[in-house]
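Participant: here you go, sequence then predicted model.
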Amino acid sequence: MLAVGLVVIIKVAYIATVKRDYWMDVASRLVRDSVDVKPIRGNILSCDGRLMASSLPEFRMFMDFKAGGDDNETRDSLWEAKVDSICMGLHDIFPTKTAAEFKRHLEEGRAKGSRHWPVWRGRVSYNTFSEVKQLPVFNLSANKGGFHYEKFNARQRPFGSLAKRTIGDLFGAKDTAQFGLELSYDSILRGKMGKISRQKVRSKFLDITIQDPVNGADIVTTIDVNIQDLAERALIDELKLVNGNVGVAVVMEVKTGDIKAIVNMTKCADGEYYEIKNSAVSDLLEPGSVFKTASLMVALDDGVVDTTYTVDTGSGIWDMYGAKMRDHNWHRGGYQVLTLPQTLEYSSNIGVSRIIDKYYGKNPEKFVQGLNRIGIREDLKLPIVGYAPPRIRMPKKNSRGQYVNWSKTALPWMSIGYETQVPPISTLTFYNAIANNGTMMRPRFVKAVEKDGQVIQEFPPQVIKQRICKEKTLREIQTILEHVVSQGLGKKAGSPSFKVAGKTGTAQISKGLSGYKSGTMNYLLSFVGFFPADAPRYSCIVCIQKPGLPASSGFSALVFHNIAEGIMAQSLKLDVADARDSLSIFIPEVKSGDLVAADYVLKYLGIDAYKNWSLSPTDGHPIWGKAEWSPKKMTLEHKPACADNEVPDVTGMGARDAVYALERRGVKVKIYGRGKVTHQSLPPGHRIRKGDRCTLKLEI
């Protein structure tokens, strides 16, 4: 016993000294220290808590054709027996690639003896990954079958491209923020990395946690999904109608400065409109006539004029220090003599510029100081990468008292929105202050940070200027802006249901060094205002850039009208009992589709419908079926749903249910007409392939 013990001690000493370096090298190959563990990125939520961006797992799938050793006969025989079944299964999951193509691809990897051969080139969702993992061989452990994967936290937007440029995106391969709120609040959303130590025991690595990852927090934005969708549809419809190149629409809540919707559309090479650039905060263009409100506010606030002041605009053309200034109706003889309010109502270039030139021509510094005072030059310091503050230059003199950056024509043209650069968001903030009784609010995009359902940080509304002008000036400007819509050039923005106030604007867009005379002219058409004018709740700006004529600010005013009426309609509180009419048919006609929704409405109308189902949609999914209607009886008949890879029968459905039923299966849909579906181009039961499109014809 003593001799054995002595031998053990000597051996231990030998290993610990002479062989120490060798065994330390072996240990280093079996242990990996400080391996990063990525946290889950926080969500971006709408103002009412709906997901606008979220991290969901995605997977890349690989095969190790040497799993279990180089001479594994069991593995090879199993692969040869199941390879055809595997390839057929992959074809069913990825129909764009045939089973034969899958087999050639996998056999190539097997011939090369690859240990990391991609089963599919791109990332797949968890559901697709789960289907692949059920296939033969792939359902074995990585050590036996060779199927293994890499997991990523991919960013998904449940509402698609809605507010994409403001919400932001990630570089997919790096999982790093690109732009928008994703980039501005990256430190909050990202969380903190964790650390693990990985030690190899036999043929497996065991993970030993050193530091747990800290998942990112959620940010709650001010975006209202319903208003955002409404504004986007209204703007795109008009852009297509007038062949616009760029369109911007921003909706702000008057009291808080909350941005409820922000749309930035650019026409791309395929003729469709996408969010490419956040033009609302970054476009530095000459604003045009919407700037006239600021000019006259300075004059009224300084007391150099009042609302009874009159100005001669002549026949619509006026010489301004050798340059010709024109009103939009110069070819019809102009406006002659106008009162100060009428210069805004009819958007007279000559009227506004003559007033400003008369009282500030010899002291332009005072005018620009007035612009500072009312807040139109304010740097809003927005948390959006790419934001550009307004550029309105201040006159400067040299030592001899001569202006070095100023000319006699600068002030007249500046007063009507040229020789300045103001992004749409700054113009809207100024008009929002007018609606908010003179208090200027900083535009707010994020109102809170949440973690595990608890608010951990709030971003309250911020006041930039408590008062932008005198009370008397404010009331006069509010009244004039209301008259612009009720009796001036902004009538298209008005509504018979509520009062609207605002200002139209049309500006030529200079083409850099080519100036304003370089062939086809581009125009910036704007309307900015607030509603309801007597108790403002929302302010809104719409800007459309388009080439050539016709170029009317009425295009933007019409978009404003559609947005305003849509928002106000969402606020209506109606009693469902008012829907009953003693002179009409008592039982309304019901379209096929989601029977749960139909049954819900019928119950609240006090109408009992015969049903052949008693299912409870506790999982939130609709119950599909047909509605059989007669003036005295309503039958809601449940029909079994078709397979997810087959086209369903959507005839008789409304547009909403039909589009949902098709697009959830990956089919792109185009709709013509209105009412209910009477024809579908892809027949029911058609096996769905990637890229399939279905045209629906609707009739009343």
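Facilitator: Looks like it arrived, so ask away. Source: prediction; values computed, not measured.
Participant: when you work out contacts or count neighbours from here on, use the C-alpha atoms and nothing else.
Facilitator: Will do.
Participant: hang on, Trp406 in a strand?
Facilitator: No. Applying DSSP: H, G, I helix; E, B strand; the rest coil, one finds Trp406 to be coil, outside a strand.
Participant: my read is that it contacts Pro412, right?
Facilitator: No. If you go by C-alpha atoms under 8 Å, Trp406 and Pro412 don't touch, sitting 11.5 Å apart.
Participant: of these two, which one has the most company?
Facilitator: Pro412 (26 against 15; other C-alpha atoms under 10 Å).
Participant: and that one, that's in a helix?
Facilitator: Yes. Going by three-state DSSP, the assignment for Pro412 places it inside a helix.
Participant: this is the comparison structure:
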Amino acid sequence: MKSNHFAIKLILIAFAFLLVGGLVGYKLVEIQFIEGDKYRKIASDKTIRNYKIKPIRGNIYSTDGSLLATSVTKYDIYFDTKVVDDKIFNNGLEKLSHQLTQISKKSQDELYNYIINARKNGNRYLSIFKGISRNEVEKIKKFSIFKNGLIKGGLIVNKRVSREYPLGKIAERTIGYERLNSQGFFSGVGLEHGFGTLLRGKDGFEIQRKIYNGQWKSLDNENKKEPINGYDIVTTIDSEIQDIVHDYLLEQTEKFQADHSSAIVMEVETGNIKAISNFGITDDSKYYEKLNYAVGESIEPGSTFKLAAIAAALEDQVIDTTTLVDTEKGELNYYGYKVRDSRKGGYGKIDVMDVIRLSSNTGIVKIIDSVYKNDSKKFSDRLYNFGIYEKVQESIKGEPNPKIPHPSDKNWNGLSLPWMSYGYGLSMTPLQILTFYNSIANDGEMVGPKFIYSYKKPGSTNEVVYEKRILKKSIFSKKTNNILKQMLYDVVNHENGTAKNIKSDYLKLSGKTGTTQVDYASDDINYISSFVGYFPANNPKYSCIVVINKPNKTFGYYGSSVAAPVFKKIAEKIQSKSPLIKLHTKNELFDKLKLTSNSDDKKIKIDNNKIDS
């Protein structure tokens, strides 16, 4: 009985083994033949990848050849401390620690202890160096332990490309940046983003195999596609002029403890932007290129818009240079709102030329309101005809449209016309204001601001040059243009000009001051101080605008004392670096801008009647 029982047990055990073996065999057959492709794909997916090869982003240059932005290959070094054999590690660590001091700022003892502790903790990705050069990598490969490579020496070399800006913070916001977000879209600011499609290039790809500890190796394959590197672009920026603008604007912004500021220098004939700087304040009262205020911030232009208002009236022939206006006591009342001149008591009776020279608020308001109050559409239409209602450039994203009120607007009211005449109730960016003034310097031709001169393939001498952009061939008559030039000349060089304090002994300057109230609806009124003009006055080469927002009022806030001196310093420094004119005698200087009087000019006198409230 016992032997039979034992035999049955053996049979059952044997059957169980056969059953299990059969099941295992079946599973092996299933994996190998039935679902083999599936599992081979899973294994392959973990060890083989289709890898994108990134192109080298194009360089950005200044027009004088300085490098503004470039892509630099950097290397990060890591140490797999666990993989190294005890004998190699113990015999080589002291020497390795000493050799690393050739590159590291740490001492030999610090490095020795750093690596020892990492090995004790089983660290397989210990950071040794970040952002080193190719030459330094080749040197490290010969160091003790590391000379054994990845598998025996634990040396991990990661290659990456970083974007560097050799001029540092200068024109930082205009040069800009571009990033690829997690959704696969590019975002950024400045020229880097505006011309991203040219700079980026096109990805290549190759097949790679995973070899060890997260490292991948390229496989030789016929399907490898090389990347196409990005184009190099040459900007219109002149690095010397950019330095000048940067330094003087920063100096004045700090001096007046302003909230933010901007300045632009444009080449009159071409519209080429030679320099552009912006400064905003940090929480710890430091200044840096926070935003591109020059291109992207809309402001009420204030008194710098008076010239556009006068230009409209001159073009419509409703005033001439002899038109008189009574500024009365320097204060007017419009619908319960007061318009005041900066000079208490006013200027008495003055002509149109003096309205601009003295920057009289009451004068400009009375003139424009009197001649256009029955046809305000004519005034707005004339301003629109000047081309100042549209964006002026496309290179840098984020430029807002100018806001020029029109009687067809829903919110047009009795204050709109007088307020517009001296630059309130409308908005323009500093670049848009400068573009208008540049047109005057350019004899009426409005050219679009240009940031890029050309682009080309890396290493190529064939470049694609961007043409001058003419926005409007002539925005007003030659006669009106000459009158406007004389007005701007007088602002600086006449004894009554609001910017007589910046009259230069080295070259003649022309321009217009602006002092704009902001936050005027609150109890704490602040100001925007501005100056816009061109130089040399008799043969304009460059136009320039300086805008300083919310200077500390205890130090000053008038455009003449805050912004205009920066304009003068910029102009004189450019003149000293690369003379724009020979130094003239006082009698020679302004023959080209003398006005020719026309005896047939219509004489118009503005009456003293106020608008009924």
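Facilitator: Yep, that arrived. The shown structure was predicted, so the numbers you read here are calculated from the model rather than taken from an experiment.
Participant: can you map out the strands along the stretch 551-700 of structure 1?
Facilitator: Using DSSP state E, counting those that start in this stretch, the strands of the stretch 551-700 of structure 1 run over 593-594, 610-611, 624-630, 633-638, 668-673, 676-680, 693-699.
Participant: hey, which of these is tucked in deepest?
Facilitator: By mean neighbour count, with neighbours taken as mean count of other C-alpha atoms under 10 Å, strand 593-594 ranks first of the strands of the stretch 551-700 of structure 1 at a mean of 26.
Participant: so what secondary structure elements neighbour that strand?
Facilitator: strand 624-630, helix 655-663 (3 or more C-alpha pairs under 8 Å, 6 or more residues apart in numbering; DSSP states H and E).
Participant: counterpart of it in structure 2, which residues?
Facilitator: Aligned by TM-score structural alignment, strand 593-594 of structure 1 falls on no residue of structure 2.
Participant: which strands or helices does the longest strand seen in structure 2 pack on?
Facilitator: The longest strand of structure 2 (DSSP state E) is strand 67-79. Here strand 67-79 of structure 2 touches strand 60-61, strand 126-132, helix 134-140, strand 155-164, going by 3+ C-alpha pairs under 8 Å, 6+ apart.
Participant: would TSV of those with distance to Leu291 of structure 2 be doable?
Facilitator: Conversion of these to TSV gives the following (distance: least, C-alpha to C-alpha, whole Å):
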stretch	distance to Leu291 of structure 2
strand 60-61	20
strand 126-132	28
helix 134-140	35
strand 155-164	19
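Participant: which of the ones you listed sits most buried?
Facilitator: strand 60-61 (a mean of 25).
Participant: so which bit of structure 1 is that one matched to?
Facilitator: Using TM-score structural alignment, strand 60-61 of structure 2 pairs with 44-45 in structure 1.
Participant: mind checking how far the matching stretch is from the chain centre?
Facilitator: 12 Å (C-alpha atoms, centre = their mean, to the nearest Å).
Participant: aligned partner of Lys260 of structure 1 in structure 2?
Facilitator: Per TM-score structural alignment, Lys260 of structure 1 is aligned with Lys274.
Participant: which residues in the stretch 351-500 of structure 2 form strands?
Facilitator: 446-447, 452-456, 463-465, 470-472.
Participant: how about a markdown table for those strands, with mean neighbour count and distance to Asn438 of structure 2 added?
Facilitator: Converted to a markdown table, the strands of the stretch 351-500 of structure 2 look like this (neighbours: other C-alpha atoms under 10 Å; distance: least, C-alpha to C-alpha, whole Å):
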| stretch | mean neighbour count | distance to Asn438 of structure 2 |
| --- | --- | --- |
| strand 446-447 | 28 | 7 |
| strand 452-456 | 21 | 18 |
| strand 463-465 | 13 | 22 |
| strand 470-472 | 16 | 12 |
